[in-house]
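Student: Pasted the sequence and its predicted model underneath.
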Amino acid sequence: MTHHTLIRADTLLERLRHGTPTVLLDCGFDLFDPAAGERAYAAGHLPGAHYLHLERDLSGPTRDAAGRFRGRHPLPARDAWAALVARLGIAPGVQVVAYDAQGGPCAARAWWLLRWIGHDAAAVLDGGVAAWQAAGGTLTTAAPGRLDAAPYPARADAMPLVDAAALQARLGRVCLLDARAGERFRGEVEPLDAAAGHVPGALHRFFMDNLRPDGRFKDAATLRAELLPLVGAAAPADVVHMCGSGVTACHNLLALAHAGLGTGALYPGSWSEWSSDPARALARDGAAPGAGASS
C-alpha cells in the first residue's frame, strides 16, 4: 500500500519488518539551534534513516543571482533537490517517510518538496519519533548506506507556487492562510523577521492546531471540519499558504491534503520575504494596514 499524506508508526514498523522498500528521512531541526537536529540524529534515529538539514538540504540560497532576498528558507533549486533525492535511493514509486520530533513541520517540508517533483509516494510519520518509540520501534546510531538511484525523471512542477509579486496582484482574490503562532500573526512579537504583523487579508491557522495533544495529527474528519470554514468554496489553486519562511505552511498543506480538501499553493518566501520590503503593506490586529517597518 502506498501512503500519500500520513503513515502510522505501527504501519511503518510492519513495512520495515516485511522488508517493503521504504526510504526514511529524519528532518529534525531547531530554528534557534540549527545544529540540534543533527545532534539528535547522531544520538539516535530510526534504523536506516538519512538526515536532511533544513537549511542545507531542504532550502536554497537566501539571495538570488541579483542579490535580492528570497526569504529565510527559499526552495532549493529543483534540479539540485532531484539529484539529492536520487542519491538517497528514491526512485519513482518508492515509498518515502519523513519524520521529525517537533510536531512535523520539517517533515512536512520534505513531503511537499517530494510532491513538488512529482513523487507522490511520500508520507509523514504521524507523531514522529515519540510515536515510533511508543509503538515499540527502536532507535540506532548506525549511519545508513547510500543507495543511489537513477536520476529522478524531470517532470513539471506538481505543486503550485506563488511568489511575492503574484500574491500582491491577487490580494483580496485568494484565500491566504498563515501558519505562524498567533502572537506573531497578530504582530505582538517578531523574533525572526524584519517587521511584525501579517499580510493584509490573511487568515490565521497555527500549524500546531493540526495536532492532538499527543503530537499526532487530528483525524481527517476533524481537520476537514476545522479547515473548511477557512477555505470555504475556494478552489485549491485559490488557497495560498504561508508562514514565516515557507516551512510550517507545508504542515497546513499536508493537513489540507489529509482532510481531502486538495492542496493549494505555497508562497515559499512567506513573511520573511514579504516583510523585508518596507513598500509592502502589512496589518496588525487592531491596526490599519500600513507599510512595513524594521523591528
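Tutor: Great, that's in hand.
Student: CA only for contacts and neighbour counts going forward, please
Tutor: Will do.
Student: Determine the number of other residues adjacent to residue 170.
Tutor: Other residues within reach of residue 170, judged by other Cα atoms under 10 Å, total 13.
Student: Let me fix that, I meant to ask about residue 173.
Tutor: When neighbours are counted by other Cα under 10 Å, residue 173 registers 12.
Student: Tell me how far it lies from residue 236.
Tutor: Distance of residue 173 to residue 236, given as Cα to Cα, to the nearest Å: 13 Å.
Student: burial count for residue 182?
Tutor: Using other Cα under 10 Å as the criterion, residue 182 is surrounded by 14 other residues.
Student: all helices of this structure, in order?
Tutor: For the chain, the helices identified by DSSP state H occupy 9-17, 36-43, 78-87, 105-116, 128-134, 164-170, 182-185, 220-231, 249-258, 270-274, in order along the chain.
Student: can you list the ones you listed in JSON lines and add distance to residue 94?
Tutor: Supplementary listing: the helices of the chain in JSON lines, determined by distance: least, Cα to Cα, whole Å:
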{"stretch": "helix 9-17", "distance to residue 94": "12"}
{"stretch": "helix 36-43", "distance to residue 94": "23"}
{"stretch": "helix 78-87", "distance to residue 94": "11"}
{"stretch": "helix 105-116", "distance to residue 94": "11"}
{"stretch": "helix 128-134", "distance to residue 94": "20"}
{"stretch": "helix 164-170", "distance to residue 94": "34"}
{"stretch": "helix 182-185", "distance to residue 94": "38"}
{"stretch": "helix 220-231", "distance to residue 94": "24"}
{"stretch": "helix 249-258", "distance to residue 94": "19"}
{"stretch": "helix 270-274", "distance to residue 94": "31"}
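Student: Alongside the first one, take a look at this:
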Amino acid sequence: MKANPLISAQELSNLLDTASNLVVCDCRFELTNPSQGLQLYNDGHIPGARHVDLDQVLSIKGTPDQGRHPLPAREHFAQTMAAIGISDATHVVCYDANDSMFAARLWWMLRWIGHANVSVLDGGFKLWQQGGYPVTTEPPQPAKEGFLSLRDSLTQTVEYDEVLANISAAERLVLDARSPDRFRGENETLDPIGGHIPGAANRFFKDNLQADGRFKEAETLRKEITASLQGQQPERVISQCGSGVTACHNLLAMEVAGFSGAALYPGSWSQWSNTSGAPVAKD
C-alpha cells in the first residue's frame, strides 16, 4: 500500500483513534545539540510516538570521507524499524520540529527499503500543538516486534564517483538543498570547505514550505520545481545537500508535486568537501 506523502494533523488525529496498524515516529533532532531531540521527546510527544534519532537510527557514525550522516545498511535499518513495531502493512507517520527535514529523511529511508506506506505530518509538531491535539510525556507501550521485509527500493542513490563523472558528462542535474549563502560558499560552518559541486543548481529546502511550516500546494511546487530543474527530467536529477538529510526534503516536495524518480547523493557536500581533489565551485 502506498500512502499519501503528507498527512494533516486532523487526519493523524483521526487515525490515532481508529487505525490498528499505525506507528508514529518522532524525529526531532538538533544538529548543534544531538541530545536535544530525545529531551524534546521526553518533554512531550504525540501519544504513542516512538523516538527515532538521526544519529542512532537514520545514519551511522562514519569517517569524514563518508560524510556526516552515512546511511546504515538496508538490512540493519529494516531490523531497527521492525523492532519498534513496523511491519509490511504498517502505516508510518513521521514528524519533527524542524520544518520536516528529519521526518523527510525517515520518509525517504523507508521508501529506500521498499516501504511505501509512509507519510510526513504536514506542519510537524508545531502545528499539532497549535491545533490543540493531545501531547503526552508518557512513554509508549513496549512495541510488539514487527516484520519488515526488504523489498525493491522505491528510490535510488548515487555515489561520489558517479557525481564526479557527471560534471563532464552533464547528463544529470545536481540539485543542492542548502541555503543560498552556503551554496555560494559563504558562511560555511559545518563542513571544511565552502562552495558547491560544479554545475549544480540550488533549491533551498525551506522554499518548499508555506509560512506556517506546511508544504506548499502541489501545483505551486510543480511550477517552482519545474523552474529549478532547468528542463531536466525528474529521473535525471540528483538531490544533494550538506549530509543527505535536507536533500530528502526536496525529494519529498518533488513527490508531492508529482515528480518521481530522482536520486539521493547520501554523502552530499560533507563527503565532497572532505574528498581530496574534489572540484569546488563558488559564485
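Tutor: Now that the structure is in, tell me what you want to look at. Keep in mind that what you see is a predicted model, and the values were worked out from it rather than measured.
Student: Fetch the TM-score of the aligned pair.
Tutor: Comparing the chains after superposition, counting by TM-score structural alignment, normalised by the length of structure 2, produces a TM-score of 0.95; 281 aligned residues with a Cα RMSD of 1.5 Å.
Student: nearest to residue 71 of structure 1, of the helices of structure 1?
Tutor: Taking Cα to Cα as the criterion, helix 270-274 is the member of those that comes nearest to residue 71 of structure 1, at 4.3 Å.
Student: Next, the mean deviation of that closest one compared to structure 2.
Tutor: For helix 270-274 of structure 1, the mean deviation from structure 2 after alignment is 0.2 Å (mean Cα distance after the TM-score superposition for structure 1).
Student: Could you give the separation of that helix from the chain centroid?
Tutor: In terms of Cα atoms, centre = their mean, to the nearest Å, the centre of helix 270-274 of structure 1 is found 15 Å from the chain centre.
Student: Next: stretch 187-198 of structure 1.
Tutor: Counting by Cα atoms, centre = their mean, stretch 187-198 of structure 1 is centred 20 Å from the centre of its parent chain.
Student: returning to that earlier point: residue 191 of structure 1: which of the helices of structure 1 is closest?
Tutor: For the helices of structure 1, the distance to residue 191 of structure 1 is smallest for helix 182-185, at 8.4 Å, taking Cα to Cα.
Student: can you map out the strands along structure 2?
Tutor: 6-7, 22-26, 50-51, 91-95, 118-121, 156-157, 173-176, 201-202, 237-240, 263-264 (DSSP state E).
Student: Nearest to residue 72 of structure 1, out of the helices of structure 1?
Tutor: Closest approach to residue 72 of structure 1 among the helices of structure 1 is made by helix 270-274 (6.1 Å; Cα to Cα).
Student: what does the closest one correspond to over in structure 2?
Tutor: Counting by TM-score structural alignment, helix 270-274 of structure 1 falls onto residues 268-272 of structure 2.
Student: I'd like to check what contacts stretch 267-278 of structure 2. Which residues are they?
Tutor: Applying Cα atoms under 8 Å, 6 or more residues apart in numbering, the external contacts of stretch 267-278 of structure 2 come out as 64-70, 159-160, 164, 191-194, 196-197, 240-244.
Student: what's near enough to touch the residue positioned nearest the centre of structure 2?
Tutor: Nearest to the mean C-alpha position of structure 2, counting by Cα atoms, centre = their mean, stands residue 105 at 2.2 Å. By Cα under 8 Å, 6+ apart, the contact list for residue 105 of structure 2 reads 58, 245-246, 248-249.
Student: can you rerun that using 6 Å?
Tutor: In this structure, residue 105 of structure 2 makes contact with 245, 248, judged by Cα atoms under 6 Å, 6 or more residues apart in numbering.
Student: any idea what it aligns with in structure 1?
Tutor: Using TM-score structural alignment as the criterion, the counterpart of residue 105 of structure 2 in structure 1 is residue 109.
Student: residue contacts, residue 246 of structure 1?
Tutor: Shown here is residue 246 of structure 1, whose contacts under the criterion Cα under 6 Å, 6+ apart are 268-270.
Student: nearest residue to it other than its sequence neighbours?
Tutor: Excluding its sequence neighbours, the residue lying closest to residue 246 of structure 1 (Cα to Cα, 6 or more residues apart in numbering) is residue 268, at 4.4 Å.
Student: any idea how far that neighbour lies from residue 252 of structure 1?
Tutor: Separation of residue 268 of structure 1 from residue 252 of structure 1 (Cα to Cα) stands at 13 Å.
Student: And for residue 163 of structure 1?
Tutor: From residue 163 of structure 1 across to residue 252 of structure 1, the span is 18 Å (Cα to Cα).
Student: Looking at these two, which one has more neighbours?
Tutor: For residue 163 of structure 1 versus residue 252, the count of surrounding residues by other Cα under 10 Å is larger for residue 252: 28 against 16.
Student: counterpart of that one in structure 2?
Tutor: With the correspondence set by TM-score structural alignment, residue 252 of structure 1 lines up against residue 250 in structure 2.
Student: Neighbours of the nearest residue to its match once chain neighbours are set aside, how many?
Tutor: The shortest distance from residue 250 of structure 2 to any non-neighbouring residue, by Cα to Cα, 6+ apart, is to residue 205 (5.8 Å). As a burial measure, the neighbour count of residue 205 of structure 2 was computed by other Cα under 10 Å and equals 23.
Student: Please apply the same query to the one 3 residues further on.
Tutor: When neighbours are counted by other Cα under 10 Å, residue 208 of structure 2 registers 23.
Student: tell me, how many neighbours does residue 261 of structure 1 end up with?
Tutor: The number of residues packed near residue 261 of structure 1 is 18, by other Cα under 10 Å.
Student: Which position in structure 2 pairs with it?
Tutor: Under the alignment defined by TM-score structural alignment, residue 261 of structure 1 corresponds to residue 259 in structure 2.
Student: Distance-wise, check its match relative to residue 241 of structure 2.
Tutor: With distances defined as Cα to Cα, the gap from residue 259 of structure 2 to residue 241 of structure 2 amounts to 19 Å.
Student: just residue 195 of structure 2 next, same as before
Tutor: Applying Cα to Cα, one obtains 11 Å for the distance of residue 195 of structure 2 from residue 241 of structure 2.
Student: who's more crowded, the two?
Tutor: A side-by-side neighbour count of residue 195 of structure 2 and residue 241, using other Cα under 10 Å, places residue 241 first with 31 against 21.
Student: any idea what the more buried one aligns with in structure 1?
Tutor: Residue 241 of structure 2 maps onto residue 243 in structure 1 when the alignment is built from TM-score structural alignment.
Student: what's the answer for residue 158 of structure 2, then?
Tutor: So, by TM-score structural alignment, residue 158 of structure 2 is matched to residue 162.
Student: residues touching that match, list them.
Tutor: For residue 162 of structure 1, the residues meeting the contact criterion (Cα under 6 Å, 6+ apart) are residue 267.
Student: do residue 125 of structure 2 as well
Tutor: The neighbours of residue 125 of structure 2, taking Cα under 6 Å, 6+ apart as the test, are 96-97.
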